[in-house]
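Participant: quick one, fold the following:
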Amino acid sequence: MSRGRRRLALFCLAQASLAAAPALAQSPLSAELVRRYDAPEATQGVAADEDALYAIGNSEIGRYDKASGRKTGAWSGDPAVFPHLNSCSAIGRELVCASSNYPATPMLSTVEVFDRRSLSHLRSIALGRQGGSLTWLTRRDGAWWACLANYDGKGGEPGRDHRATLLVKFDDDWRRLHVWRFPPTVLARLAPKSASGGVWGEGGLLYVTGHDAPEIYVLRAPPDGALLEHVATIAAPIEGQAIALDPSDPRRLYGVRRADRQIVAVRLPEPPTP
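Facilitator: Down below sits the predicted model:
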């Protein structure tokens, strides 16, 4: 190689290194472990209100005092009627839960509503076939926001895989108002499963978890768009599944570790700028 070409090659290598340096210097975002709670029902996710945590299982719910960790209530349902509670959200005096017939097909979904104080089952709302399995549901800006999950293989339907997962905004009559697709960068990390948990956090950002991975995806839903924007990924000591934010502290998030049958409290980093 001539001296001129060698100099040119070294210059190009130096420029490439400088361009990559800022990205390499950035520390990955991570959530700090705060506390663990033993909860044998904690296989599908967790919900939270001002005083209590709710461990969600396929056909059971356990309520735990947030301060002491003491169990204060329980509900158990017939698995034939309640085959797969996926997640719950504390809304008003109720615990509103996303439920499905997973892994059966065709995919059928319901919303199951419980009284938070007594944990008695109040009513079911049949959503029927929605083109996906209802995995999580939350309330914001006078509307319902729900994830319709799709899967590769088990629990999936022919012609669709995890890439068909949607975020849907419903009105109070369960009519679709807006639909967003998940970005490829998140879908690649969800495969072969789907989005198992989701909550709205600070700055109007959506925090989403997958089925197993110890991480949280921070997304933005553009009001006029059809594709969610991937803002950041946060490493967290949880195992996917449904999550909840503490009503009194928007940086305190609860997840689960199924292997340990525990609810895990973590401290989120400062919200990233979209």
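
Participant: hey, let's count contacts and neighbours off CA atoms from now on
Facilitator: Fine.

Participant: show me how far the top helix by length along the chain is from its chain's centre.
Facilitator: Longest helix in the chain by number of residues (criterion: DSSP state H): helix 3-25. What separates the centre of helix 3-25 from the centre of its chain is 40 Å, taken as C-alpha atoms, centre = their mean, to the nearest Å.

Participant: what helices and strands are in contact with the helix or strand just after it?
Facilitator: The helix or strand immediately downstream of helix 3-25 is strand 29-30, counting by DSSP states H and E. The contact analysis (3 or more C-alpha pairs under 8 Å, 6 or more residues apart in numbering; DSSP states H and E) places strand 29-30 against strand 229-235.

Participant: what does the strand it packs on contact?
Facilitator: The contact list for strand 229-235 (C-alpha atoms under 8 Å, 6 or more residues apart in numbering) reads 28-31, 182-183, 185-186, 214-222, 272-274.

Participant: repeat for stretch 143-161
Facilitator: The set of residues external to stretch 143-161 that reach it, using C-alpha under 8 Å, 6+ apart, is 102-107, 130-139, 162-172, 191-196, 198.

Participant: so how far is it off the chain centroid?
Facilitator: Distance of stretch 143-161 from the chain centroid (C-alpha atoms, centre = their mean) equals 14 Å.

Participant: stretch 218-234 now?
Facilitator: How far stretch 218-234 lies from its chain's middle: 14 Å, per C-alpha atoms, centre = their mean.

Participant: OK, contacts around the residue nearest the centre of the chain?
Facilitator: Taking C-alpha atoms, centre = their mean, the centroid of the chain lies closest to residue 197, which sits 1.9 Å from it. Contacts for residue 197 were tallied using C-alpha under 8 Å, 6+ apart; they are 45, 87, 135-136, 208-210, 240-243.

Participant: and this one, please, so the two structures can be compared:
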Amino acid sequence: MGPVLLLAAVMAVDLPAAEVIRRYPAEEARQGVAADARHLYAVDNSRIGKYDKATGAKVGAWSGDPDRFPHINACVMVKAELVCAASNYPDVPMTSSVEVFDPRRMVHLRSIPLGQQSGSLTWVEWRDGAWWATFANYDGRGGEPGRGHQYTRFVRFDSQWRATGGWSFPAAVTARFAPMSSSGGAWARDGRLYVTGHDHAELYVLALPKGGATLDHLATIPAAIEGQAIAFDPGSPRVLYGISRARREIVALRLPPVEPR
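Facilitator: The predicted model follows:
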């Protein structure tokens, strides 16, 4: 028998709370936020508001047909385009699409229909020449029989939206998603993945595993954002934006450092 390689379990740590450094009133702050160098984009199903980062003033908006765009959940800036995760939530069977916008003119450019996947697309990211997407599953409203919140999946696609890998979320994290799912996520510059649920005021720091198909849970950070979609500031690697649905605000946070594993 050959040598046996033992993989040490990753133990998550609790970190200090993220520091609130600014709040921006934004009427569309119901699903999430995206960011570029100068602007913030508040997302609300079939509406997106564009806000000046320096002044907080609203400088643009897009509004779509709610029947065609019932649930745009999260957006990210990729190569000067605003790329958004969308679905037919809470209708079933679940169908998903990626909706692409011109952030300068705030107009819709095109749709990438993904159809029926392993859940409902809630957020998407671009990194290392690949698309990374989370497909949510729910215990109740919007869910499908036999697939509860534990079935939420993180999937890697190539540039043509062909799946090239997939991971489950750790049980300790999906327990915090329940009965909903992951509503937001963003890659940090250090290669870690920061993820939110739907309601809890905390961030989960994850990493691709060195073996197996379940993401590693590195840390949990309390944060005043009540879950929902998030975005890193492109100019400040430890500044992250989230939203407060209750207060209709975009919240700027400074994250505590996460020690190398």
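
Participant: returning to what we had before: name the nearest residue to the residue nearest to the centre of the first structure, ignoring sequence neighbours.
Facilitator: Of all residues not flanking residue 197 of the first structure in the chain, residue 242 sits nearest, at 3.8 Å (C-alpha to C-alpha, 6 or more residues apart in numbering).

Participant: could you find the counterpart of the one you found in the second structure?
Facilitator: Residue 242 of the first structure maps onto residue 229 in the second structure, with residues paired by TM-score structural alignment.

Participant: and residue 185 of the first structure, what pairs with it in the second structure?
Facilitator: By TM-score structural alignment, residue 185 of the first structure lines up with residue 172.

Participant: wasn't its match part of a strand?
Facilitator: No. Counting by DSSP: H, G, I helix; E, B strand; the rest coil, residue 172 of the second structure is not part of a strand but helix.

Participant: separation between it and residue 11 of the second structure?
Facilitator: Computed as C-alpha to C-alpha, to the nearest Å, the residue 172 of the second structure to residue 11 of the second structure distance reads 11 Å.

Participant: show me the helices in the second structure, by range?
Facilitator: Listed in chain order, the helices of the second structure (DSSP H) span residues 171-177.

Participant: so the match of residue 242 of the first structure sits against residue 125, correct?
Facilitator: No. With contact defined as C-alpha atoms under 8 Å, residue 229 of the second structure does not reach residue 125; the gap is 11.5 Å.

Participant: what span of the first structure lines up against stretch 41-54 of the second structure?
Facilitator: Mapping stretch 41-54 of the second structure onto the first structure (TM-score structural alignment) gives residues 54-67.

Participant: who touches that stretch?
Facilitator: Contact with stretch 54-67 of the first structure is made by 39-48, 51-53, 70-79, 82-88, 263, as judged by C-alpha under 8 Å, 6+ apart.

Participant: mind redoing it with 7 Å?
Facilitator: Residues outside stretch 54-67 of the first structure that contact it (C-alpha atoms under 7 Å, 6 or more residues apart in numbering): 39, 41-48, 51-53, 70-79, 82-87.

Participant: filter those to the buried ones?
Facilitator: With burial judged by 16 or more other C-alpha atoms under 10 Å, the buried subset of the contacts of stretch 54-67 of the first structure is 39, 41-48, 52-53, 71, 74, 82-87.

Participant: ok, back up a step: out of the contacts of stretch 143-161 of the first structure, which are buried?
Facilitator: Of those, these count as buried by 16+ other C-alpha under 10 Å: 102-103, 106-107, 131-139, 162-170, 191-196, 198.

Participant: among those, which lie within strands?
Facilitator: 133-139, 166-170, 198 (DSSP state E).

Participant: widest-spaced pair of the residues you listed?
Facilitator: Between any two of these, the greatest separation by C-alpha to C-alpha is 18.1 Å, found for 133 and 139.

Participant: what's the spacing between residue 29 of the first structure and residue 44 of the first structure?
Facilitator: Separation of residue 29 of the first structure from residue 44 of the first structure (C-alpha to C-alpha): 25 Å.

Participant: actually, residue 208 of the first structure.
Facilitator: Taking C-alpha to C-alpha as the measure, residue 208 of the first structure falls 14 Å from residue 44 of the first structure.

Participant: state the span of the second structure onto which stretch 213-220 of the first structure is aligned.
Facilitator: The aligned range for stretch 213-220 of the first structure is 200-207, by TM-score structural alignment.
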